[in-house]
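# I would like to see how this sequence folds:
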Amino acid sequence: MSRYLGSVCKLCRREKEKLFLKGERCSANCALDKKRGKNAPGQHGAARVKISDYAKHLREKQKARRVYGLTEEQFVHYYKTAEKMKGSTGDNLLKILELRLDNVVYRLGLASSKKMARQVINHGNILVNGKKIDLPRYQVKAGDIIAVPEKYKANAVIKKLVEGSTSNVPVWLNFDKNKIEGTIVSEPLAGEASHPINSQLIVEYYSK
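Presented below is the predicted three-dimensional model:
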């Protein structure tokens, strides 16, 4: 699978907003807060161009892809899955993306960024209902319990993360700091995504 190996700050500059691809580090030292960061990347980044309707739809789709760290092929797969579900395709899409294991690990505070969450999962340091899961794309569901192995609980990094984890945990998740264990209380509702995304623009993009 292809991976983006360039500067993630350029991705935020392209979308002209903080995507928090480095986690909380983006709050303190972000390229968008600097003069150079006000422009899109590239030699023509400072040029003023009129944004077409197509460009608005494309940028929203690209923003969602980057927030969740997906390739175009993966994103299209999730979109097609959302189309087949009952209800709003846009809301279904965001629900599927939010229930990816890597996103849940990040939102529970067990990783400082979604990139780190994928690494933690790939290394076998996440348990779902007591079973080791090493697939970041794994879809969790209401009632699932997310935990870490006993040996990982003593890790200095996880201890530091756990100390500040409960403040940003969304209402559809519950986190027990003492057990270092999270529970999927319910499925996320519209508007409870990890980043503000206009899913209707994405639906219109793929509908053309």
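# CA atoms for contacts and neighbours, from now on please.
Noted.
# Tell me which residue lies nearest the centroid of this protein.
Note on the chain: the residue nearest the mean C-alpha position is residue 68, at 3.6 Å, using C-alpha atoms, centre = their mean.
# my guess is that one meets residue 113, correct?
No - at 10.4 Å, residue 68 and residue 113 do not qualify as touching, with contact defined as C-alpha atoms under 8 Å.
# tell me the contacts of the closest residue to residue 177 other than its chain neighbours?
Sequence neighbours aside, residue 162 is the residue nearest to residue 177 in space, at 6.4 Å (criterion: C-alpha to C-alpha, 6 or more residues apart in numbering). By C-alpha atoms under 8 Å, 6 or more residues apart in numbering, the residues touching residue 162 are 109, 110, 177, 180.
# can you pull out the strands in the chain?
Per DSSP state E, the chain carries strands over the ranges 127-128, 131-132, 145-147, 173-176, 181-184.
# Select, out of these, the one closest to residue 34.
Residue 34 lies closest, by C-alpha to C-alpha, to one member of the strands of the chain: strand 173-176, at 34.9 Å.
# And that closest one, what's buried?
173, 174, 175 (16 or more other C-alpha atoms under 10 Å).
# Another for comparison:
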Amino acid sequence: MAKYIGPKTKISRKFGELIYGNYNKSFEKKKYPPGQHGNNRRRNIKKSFYSIQLLEKQKVKYTYGILERQFRKMFYKASKKKGIKGEILLQLCESRLDNIVYRLKLSHSRPEARQLVSHRHITVNGKIVNIPSYNLKPGDKISLKEKSKKHKAIIYDSNRLLGSIKKWLSWDHHKMIGIFKSIPKRKQIPEKINENLIVELYSK
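I've put the predicted structure just below:
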């Protein structure tokens, strides 16, 4: 499975925010773009509209851990559905299994969630699924494999979960089962993304 394995702090500094979700001390010290002149305001050259669109696409890809070929397929899939293309595209990103594992607070970040899935710690409707990009449907049940419930890589903490699960998900901390209740609406997706720029970029 292809994935980005380069420096994560550098990517976060490029966009000026924590792309990978978890706290990063290095990023807090240097929130400006990487490079020799990253903190030099005098070199703040005006970006072209194409550059802005491209950066927004890259931001989404890094946020959800999706490579170009797969992301392009997701856009075409979103284009065939009825509704707002940009919103549907983000909904497809949010419906990925690795993202749901992250949203259920079973990991600190999406890369960690992706590792849990690929290492066969996660089940969907009682069956092990090791494909991070697996697309969930409303009603699907997500849980930890029985042997994995006490695994040191799992950060599950019922007290930490209280009040932090998204409204379109649910988590039973006694049975340790999560439910993908519904596809999230755009206002329920917290990421600061301008999906319209991505649609305009691919529509050229």
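# After superposition, what is the TM-score?
In this superposition the chains share a TM-score of 0.91, using TM-score structural alignment, normalised by the length of the second structure; 201 aligned residues with a C-alpha RMSD of 1.7 Å.
# what do we get in the first structure for residue 102 of the second structure?
Counting by TM-score structural alignment, residue 102 of the second structure lines up with residue 106 in the first structure.
# Quick check: the residue nearest to residue 177 of the first structure vs residue 133 of the first structure, distance?
20 Å (C-alpha to C-alpha, to the nearest Å).
# Give me the neighbour count for the match of residue 102 of the second structure.
By other C-alpha atoms under 10 Å, 21 other residues sit near residue 106 of the first structure.
# Surely it touches residue 119?
No - using C-alpha under 8 Å, residue 106 of the first structure is not in contact with residue 119, being 11.2 Å away.
# Please report the number of neighbouring residues for residue 175 of the second structure.
Using other C-alpha under 10 Å: residue 175 of the second structure sits among 9 other residues.
# And residue 51 of the first structure, by the same measure?
So residue 51 of the first structure, with other C-alpha under 10 Å, has 8 neighbours.
# The one 5 residues further on now?
Using other C-alpha under 10 Å, residue 56 of the first structure is surrounded by 14 other residues.
# The aligned partner of it in the second structure and residue 25 of the second structure: what is the separation?
Residue pairing (TM-score structural alignment): residue 56 of the first structure is matched to residue 52 of the second structure. Using C-alpha to C-alpha, residue 52 of the second structure is found at 27 Å from residue 25 of the second structure.
# again with residue 6 of the second structure
Taking C-alpha to C-alpha as the measure, residue 6 of the second structure and residue 25 of the second structure are separated by 18 Å.
# Just list the residues touching the residue nearest to residue 93 of the first structure when sequence neighbours are not counted, thanks.
Excluding the flanking residues, the one nearest residue 93 of the first structure by C-alpha to C-alpha, 6+ apart is residue 82, at 5.1 Å. Counting by C-alpha under 8 Å, 6+ apart, residue 82 of the first structure touches 89, 90, 92, 93, 96.
# Give the aligned equivalent of residue 82 of the first structure in the second structure.
Mapped onto the second structure by TM-score structural alignment, residue 82 of the first structure lines up with residue 78.
# same check, this time on residue 25 of the first structure
By TM-score structural alignment, residue 25 of the first structure lines up with residue 23.
# Tell me how far its match lies from residue 108 of the second structure.
Applying C-alpha to C-alpha to residue 23 of the second structure and residue 108 of the second structure gives a distance of 9 Å.
# can you check residue 147 of the second structure too?
Residue 147 of the second structure is 20 Å from residue 108 of the second structure, where distance means C-alpha to C-alpha.
# So for the two, which residue has more residues nearby?
Ranked by neighbour count (other C-alpha under 10 Å), residue 147 of the second structure and residue 108 place residue 108 first, with 17 against 8.
# That one - nearest residue in space that isn't next to it in sequence?
Nearest residue to residue 108 of the second structure, sequence neighbours excluded (C-alpha to C-alpha, 6+ apart): residue 22, at 5.9 Å.
# packing partners for the helix ranked longest in the second structure?
The residue-count maximum for a helix in the second structure (DSSP state H) belongs to helix 49-64. Here helix 49-64 of the second structure touches helix 195-202, going by 3 or more C-alpha pairs under 8 Å, 6 or more residues apart in numbering; DSSP states H and E.
# coming back round to it: closest one to residue 43 of the first structure among the strands of the first structure?
That would be strand 173-176 among these, by C-alpha to C-alpha, at 43.4 Å.
# matching residues in the second structure for that closest one?
Using TM-score structural alignment, strand 173-176 of the first structure corresponds to residues 169-172 of the second structure.
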